[in-house]
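S.K.: give me coordinates for this.
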Amino acid sequence: MNRQTVTDPQKKNTNRIVAGVCIAFFGGMIGMAYAAVPLYAMFCEATGYGGTVKRATQQYADRVLDRDITIRFDANTSGVPWQFEPVARSVTIKIGETAQAHYSATNKFVRATTGRATFNVQPELAGSYFNKVECFCFTDTTLKPGETLDMPVVFYVDPDIVNAPELKDLKTITLSYTMFPVEKNEKTKPVASTVPAEGTSNKVSHTEGSLGG
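M.R.: The predicted structure is shown next:
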């Protein structure tokens, strides 16, 4: 029985197809790897997974309970030459009440530097019920040498937290931010510092009226 002879052009064509499939496969894997990080961050922010604060779809809870809960504020830096700290260490609010807290950041370096904050809450299970309305997280912020910026965060605790068996007796939630350095590029613009008017207070305050998104 005669065997069909494969010619050199046929071999070259087959090799090209195999090479093309391999390149497409590896290119797709690399693309998925790069996309995984932002997609995972979006998933955590939408669900509260891993202690990530949940992004609120509305500015206020549907009800406010006659029950207090204390929110503690924590701040850390990782490589960025800033003094970064909460203006007040804690606040006690009603569950379901929308409140506002302030963080302060000061650039201690001799040149302008850019930072970006990530955040989570403890205990981790509370992340599904801690809703941020306004936040400076995941936003590149550039400070000039010696410049100080007021960084507000607006939030509320979902009243449904009292229906979670593991959290029904929870008295305290800790909101923690970590500021990381970001290499400055052409798209990053300096952010003007917020200087409070004379006689005003930077302390944590409960919000009244409409809140910015």
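S.K.: rest of the way, CA atoms for contacts and neighbours
M.R.: Will do.
S.K.: distance of I17 relative to I23?
M.R.: Look at I17 and I23: by Cα to Cα, to the nearest Å, they are 10 Å apart.
S.K.: what is the burial count for the closest residue to Q59 other than its chain neighbours?
M.R.: Spatial nearest neighbour of Q59, excluding adjacent residues (Cα to Cα, 6 or more residues apart in numbering): V133 at 5.7 Å. Using other Cα atoms under 10 Å, the number of residues around V133 comes to 22.
S.K.: quick check: buried residues in the host helix or strand of V133?
M.R.: Following DSSP states H and E, one finds V133 within strand 130-134. Using 16 or more other Cα atoms under 10 Å as the test for burial, strand 130-134 gives 130-134.
S.K.: ditto for stretch 88-99
M.R.: 88-91, 93-99.
S.K.: any idea which of those residues is closest to V110?
M.R.: Nearest to V110 among the buried residues of stretch 88-99 is A88, at 27.4 Å by Cα to Cα.
S.K.: the protein: helices as residue ranges?
M.R.: In the chain, the helices defined using DSSP state H lie at 8-47.
S.K.: tell me where this protein has strands.
M.R.: For the chain, strands defined by DSSP state E occupy the ranges 54-55, 68-77, 82-86, 90-94, 99-107, 113-122, 130-134, 141-143, 148-157, 172-182, 205-206.
S.K.: could you also give me the structure for this next sequence, so I can compare it with the first?
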Amino acid sequence: MSDLADGKQAPEAKKPRSNAMIAGMCVAFVGGMVGMAYAAVPLYDLFCKVTGYGGTTQRVEQYSDRVLDREITIRFDANTAGVPWDFKPVAREMKIKIGETAQAQYKATNRFDAPTSGRATFNVTPEMAGAYFNKVECFCFTDTTLEPGASLDMPVVFYVDPDIVNVPELKDIRTITLSYTFFPLEREKPVAAAPKVDGETTTVNSDVKAGG
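M.R.: From the prediction side, this is the model:
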């Protein structure tokens, strides 16, 4: 009877260990999925920049060495999302030759009573044209800070890659729209002074909760 009882208890003794192993595997799986999600963001951004997917334009350091005898219209769009600025293109559209280097101007004015900073995102439509819309210089390459009431002229130097005419879906394209949207930059959280202890003062980040 004693051996039989021991035999029955043996499988049950393994259950805690099995449950712990399953729990560990679940935690590892969830952690891996979270890590992959964070890694996917920069990888997707890199993919868009390399391929032009989603209308992402290309950044280049050299001008086109070919200019085709064919014109295309470039339209300019401007938007803000949470930035208290007047932001608009100086001209709504221009005609250029494919391969010709051109410069367009945008203008931003801060209507707020304090300095504000923004970052511009950009894309073109039709989206497939993003891979052939090359920017040599652009205000969107860096963040922008405007003092209260200040205005800033913002140039963008670009050209349309002549290879665009070799793409069946784009060979007859007549218009490309370049669009920018300014988003606010988050300021660093202020640092607050902690209560003095024994005549000394230390600093703590203001977002640290009491007891945490």
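S.K.: kindly reformat the strands of the first structure as JSON lines containing distance to G28 of the first structure.
M.R.: Below are those laid out as JSON lines (distance: least, Cα to Cα, whole Å):
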{"stretch": "strand 54-55", "distance to G28 of the first structure": "30"}
{"stretch": "strand 68-77", "distance to G28 of the first structure": "35"}
{"stretch": "strand 82-86", "distance to G28 of the first structure": "39"}
{"stretch": "strand 90-94", "distance to G28 of the first structure": "46"}
{"stretch": "strand 99-107", "distance to G28 of the first structure": "40"}
{"stretch": "strand 113-122", "distance to G28 of the first structure": "28"}
{"stretch": "strand 130-134", "distance to G28 of the first structure": "34"}
{"stretch": "strand 141-143", "distance to G28 of the first structure": "32"}
{"stretch": "strand 148-157", "distance to G28 of the first structure": "38"}
{"stretch": "strand 172-182", "distance to G28 of the first structure": "27"}
{"stretch": "strand 205-206", "distance to G28 of the first structure": "48"}
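S.K.: of all those strands, which one is nearest I30 of the first structure?
M.R.: Taking the strands of the first structure one by one with Cα to Cα, strand 172-182 is closest: 22.9 Å.
S.K.: matching residues in the second structure for stretch 59-70 of the first structure?
M.R.: Using TM-score structural alignment, stretch 59-70 of the first structure lines up with residues 62-73 of the second structure.
S.K.: make that stretch 96-105 of the first structure, sorry
M.R.: Counting by TM-score structural alignment, stretch 96-105 of the first structure corresponds to 99-108 in the second structure.
S.K.: would you mind finding the match for A117 of the first structure in the second structure?
M.R.: Using TM-score structural alignment, A117 of the first structure pairs with A120 in the second structure.
S.K.: identify the residues contacting the alignment partner in the second structure of V162 of the first structure.
M.R.: Correspondence of V162 of the first structure to the second structure, assessed by TM-score structural alignment: V165. V165 of the second structure is in contact with 171-172, counting by Cα atoms under 8 Å, 6 or more residues apart in numbering.
S.K.: ok, now the one 5 residues further on?
M.R.: With Cα under 8 Å, 6+ apart as the criterion, the residues that contact L170 of the second structure are 128-129, 164.
S.K.: D45 of the second structure: which of those is nearest?
M.R.: D45 of the second structure has its nearest neighbour among those in M128, at 15.9 Å by Cα to Cα.
S.K.: was I right about that closest one contacting T51?
M.R.: No: counting by Cα atoms under 8 Å, M128 of the second structure stays clear of T51, with 9.2 Å between them.
S.K.: the more surrounded of those two?
M.R.: Neighbour tally, M128 of the second structure and T51, criterion other Cα under 10 Å: the higher count belongs to M128, 20 against 16.
S.K.: what sits against the closest residue to the more buried one other than its chain neighbours?
M.R.: Excluding the flanking residues, the one nearest M128 of the second structure by Cα to Cα, 6+ apart is G55, at 6.2 Å. Neighbour list for G55 of the second structure: 48, 123-131 [criterion: Cα under 8 Å, 6+ apart].
S.K.: the strand holding V133 of the first structure vs the second structure, average distance?
M.R.: Strand 130-134 of the first structure: mean distance to aligned residues in the second structure after superposition is 1.6 Å, counting by mean Cα distance after the TM-score superposition for the first structure.
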